[in-house]
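J.: Fold the following.
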Amino acid sequence: MQSSDPGHFFETDAEQATRQRRAAKSGNKYGNPIVLKSKILAAVLDPRSPSSAVLVAESAGADPESTKTVYRGPTTPVSCVTVGGPNNGTLFAGAWDKSVWSWDLDTKTPGKKYIGHADFVKAVVCARLRGKDILISGGADKKIIVWDITSGARLHTLKDDVVNMLSIQDLAVDHAASTESEISLISASSDPHIRRWKIRTDGWEQVVEELPNAPGTERRTILEHETTVYKLVLDHDGDEVDLWTSSGDGTAKCLSRIKNFSCEDSFQHGDHVRAVAVTDQWVITAGRDEDIKFWDRASGKLYCSLLGHYDEVTELVLLKNAKGSAERLCSVGIDGTVRVWPLAKAGLDTLVEEQKKPVAEEKREETKPEGLLSAEEEAELAALMEDDDEE
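T.: Now for the predicted structure:
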């Protein structure tokens, strides 16, 4: 007889406590959860409905999906998704089968399958180069592959042969530094190094620059974290586009472009930070500890921490209004839920007050003297005693 119940296997006391805590927490309705059938490993904004829809990738050999549409194909976990191609109408998904799958967003018709990685595909992004639509994928095989979307041809394979590059975790196209004839790409990996690349139709190069405060000293990578960098987010702050990062070292950081991508601000979330999102008002972080933390961008102080997910949070996506401004936050996680949160202070304050109530009730229960009945229990006992007297 086979079982998938973790309770049927050996567990440490800590593992049992974590499982029991998550089971107790799983019924909460914070963030109005949409429950899917397996772990959610990635999410991206649906360009057809940016205010109310995201495309998500699941671990159960499932396909990228929204609550209304399923794109079928992969039988292994899907680990990353992006949208691009002609008219921004193609969905791309990297999977554990070492391939990148594609579909027409509107018709759900499968498109080309891009095969070339030797291990899981962990990150995908799209760009344009000399009028061509380009797909860029990164894998656990330590490679970044550049593809011609239309023909399916592999154009380049990027590798760092000097500073050992580990499994790719994320890719970001730096549009502010790109031109019609050159893509500026930033990559993050399981090592703490962040790398920059220049990609052309006829070749590529890794950005190696001389440090302004150390003439004659070259820098091949940006090194501001201590371990794995999970997420890269490029954010406009006035005329500058800064780079935001999240890491397994427990921090999210703002790397200033005008300061040669050195750390401008650091937010100590704690535990692995898998995702970061940024608005004019907030820096939002989430990860292994399950909580979503809102930091005041101006002061750097923690404003609030929201409960809801009962396992690791893997992605944060900003939902935008018709003017392109962020109006809500969507989070997804290993617990298989999609949740939506307010960004306005009033909405956050209301949620925080709601989440305090169960905690206060638990504390009252914990501090109740042993053997002392609650008001409800006393009433029930009195009713029973009256019944006995009548008999």
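J.: contacts and neighbour counts: CA atoms only from here.
T.: OK.
J.: What segments of the stretch 151-300 of the chain are strands?
T.: Counting by DSSP state E, counting those that start in this stretch, the stretch 151-300 of the chain has strands at residues 154-158, 168-173, 183-189, 195-200, 203-206, 209-210, 218-219, 229-237, 240-247, 251-256, 262-268, 273-278, 282-287, 292-296.
J.: for the longest one, which positions count as buried?
T.: Of the residues in strand 229-237, 229-235 count as buried by neighbour count, 16 or more other Cα atoms under 10 Å.
J.: please give me the structure for this one as well, since I'd like to look at both together:
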Amino acid sequence: MAFNKGTSADQFFQTDAEQAERERREAKAWNKNGNPITLKSKLLAAIPDPTSSSSVLIAESAGSVRRVNVDTGDTKQVFRGPSAPVPCVAVGGPGNGTLFAGSWDKDIWSWDLKSKAPGRKYSGHSDFVKAVVTAKLGGKDILISGGADKKIMVWDIETGSRLYVLQDQTVSMMAVQHLVVDPVESRNDEVILVSASSDPHVRRWRIRLDGFEQLKETSPDEPGAARHAILEHDTTVYKVMFDSEGEEVDLWTASGDGTAKCLSRIKGFATDDAFHHGDHVRAVAVTDQWIVTAGRDEDVKVWNRSSGKLYCTLDGHFNEVTDLVALDGGRRIVSVSIDGTVRTWPLNQAELDKVNKEKEDRAKGVEKETPAEPSKGLMTLDEEAELAALMEDDD
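T.: As a prediction, this is how the structure comes out:
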């Protein structure tokens, strides 16, 4: 194994493989696929902006949340406060007017969504806050957070008081990766929460004002039997979401085992369909026509929902894709990445067919892609190791 000594600090003592990977990323960074909007930090999560149909709210490693308008390219509205990376973001509170962000500094920060004025800070986790979600419970606005400390905490948004700490007492729950509220089973007096973590179990919780419990699951293999949690993956589950298109509002998951899965509600959340993306799948998005997956291999893959077959691969990112946001009723998808770019892809079939045709032509030598100027801000090896600690922390 040879070592290369470069001219910059981040190139000293790189192995051949590390140097080759850097060169590959630098070459790929020249592309303009997905009309990239380039930011100066690593992008760790994104959600739709409830105040604008063309904007997303992005959690940044720079310790801020940034509003990005994908139509105009405006990136100037920034919510600042944390001095450490922000890996998760949510909107809630009265009138959905408050922005929340969990941070490496172990706190959840908040701001007024319109004025950007700082609000209350919620402190209680003993390690990175990796997931946040909001809900209403008995007329009360609540915030739910999950951390690398293996705990899920429920907060009263108005008072800042911590209501509950949820932990699996039967099977060791590892770092919480994502949280989502079940829109079907939740009611005014109880919230059904779904959690994903660095172990392969997906857990459901019933939260009420007078207490909480972890739900037992129907066993798909033994009628009448129960299982401790939903176990349909082999390793870390990075994201959970509910399908807004299907009649049953099924649960969708993205996992480090390389698959995204549809877990059928009527089958007790057993696997109904699986999409084999390959490598770690960090994000999944669902429309009435397409399933979109993305993750460590840098590609955004579009699957035909009816046939289950891969329809188109959208390549443009040159580092791990961390999140996907569907806009305009699923007519386009926004992807964000550790490479610092926000890319927007149309999902109408004609545009996807055009992408496929261009790839076929290039493969035949009909057209050669001309690179534009390379994007700046590639990570140093130390930065890559630091981000890997955030994204992969199983402690």
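J.: if we can go back for a sec, take the strands of the stretch 151-300 of structure 1 and write them to JSON lines, including distance to A14 of structure 1.
T.: Shown next, in JSON lines, are the strands of the stretch 151-300 of structure 1 (distance: least, Cα to Cα, whole Å):
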{"stretch": "strand 154-158", "distance to A14 of structure 1": "42"}
{"stretch": "strand 168-173", "distance to A14 of structure 1": "28"}
{"stretch": "strand 183-189", "distance to A14 of structure 1": "30"}
{"stretch": "strand 195-200", "distance to A14 of structure 1": "37"}
{"stretch": "strand 203-206", "distance to A14 of structure 1": "44"}
{"stretch": "strand 209-210", "distance to A14 of structure 1": "47"}
{"stretch": "strand 218-219", "distance to A14 of structure 1": "43"}
{"stretch": "strand 229-237", "distance to A14 of structure 1": "26"}
{"stretch": "strand 240-247", "distance to A14 of structure 1": "24"}
{"stretch": "strand 251-256", "distance to A14 of structure 1": "25"}
{"stretch": "strand 262-268", "distance to A14 of structure 1": "24"}
{"stretch": "strand 273-278", "distance to A14 of structure 1": "21"}
{"stretch": "strand 282-287", "distance to A14 of structure 1": "19"}
{"stretch": "strand 292-296", "distance to A14 of structure 1": "23"}
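J.: ok, whichever residue in structure 1 pairs up with G308 of structure 2 - how many residues close by?
T.: Using TM-score structural alignment as the criterion, G308 of structure 2 maps onto G300 of structure 1. For G300 of structure 1, the neighbour count with other Cα atoms under 10 Å is 15.
J.: now T344 of structure 2
T.: 22.
J.: ok so, going back, for A62 of structure 1, which of the strands of the stretch 151-300 of structure 1 is the nearest?
T.: Nearest to A62 of structure 1, of all the strands of the stretch 151-300 of structure 1, is strand 168-173, at 20.4 Å by Cα to Cα.
J.: what stretch of structure 2 does that closest one fall on?
T.: Matched against structure 2 by TM-score structural alignment, strand 168-173 of structure 1 falls on residues 176-181.
J.: Tell me the mean distance between that stretch and structure 1 once they are aligned.
T.: In the superposition against structure 1, stretch 176-181 of structure 2 averages 0.4 Å from its aligned positions (mean Cα distance after the TM-score superposition for structure 1).
J.: what's near enough to touch A285 of structure 2?
T.: By Cα atoms under 8 Å, 6 or more residues apart in numbering, the contact list for A285 of structure 2 reads 291-293, 324-326.
J.: same deal with G146 of structure 2?
T.: The contact partners of G146 of structure 2, by Cα under 8 Å, 6+ apart, come to 129-132, 152-153, 175-179.
J.: if you set the cut-off to 7 Å instead, what comes out?
T.: With contacts defined as Cα atoms under 7 Å, 6 or more residues apart in numbering, G146 of structure 2 is in contact with 129-132, 152-153, 176.
J.: which secondary structure element contains the aligned residue in structure 1 for it?
T.: Counting by TM-score structural alignment, G146 of structure 2 lines up with G138 in structure 1. Assigned by DSSP states H and E, G138 of structure 1 belongs to strand 132-139.
J.: post-alignment, the helix or strand following that strand versus structure 2, mean distance?
T.: With elements assigned by DSSP H and E, the helix or strand that comes after strand 132-139 of structure 1 is strand 144-148. Its aligned residues in structure 2 lie a mean 0.3 Å from strand 144-148 of structure 1 after superposition (mean Cα distance after the TM-score superposition for structure 1).
J.: what does strand 144-148 of structure 1 rub up against?
T.: Outside strand 144-148 of structure 1, the residues within contact range by Cα under 7 Å, 6+ apart are 133-138, 153-159.
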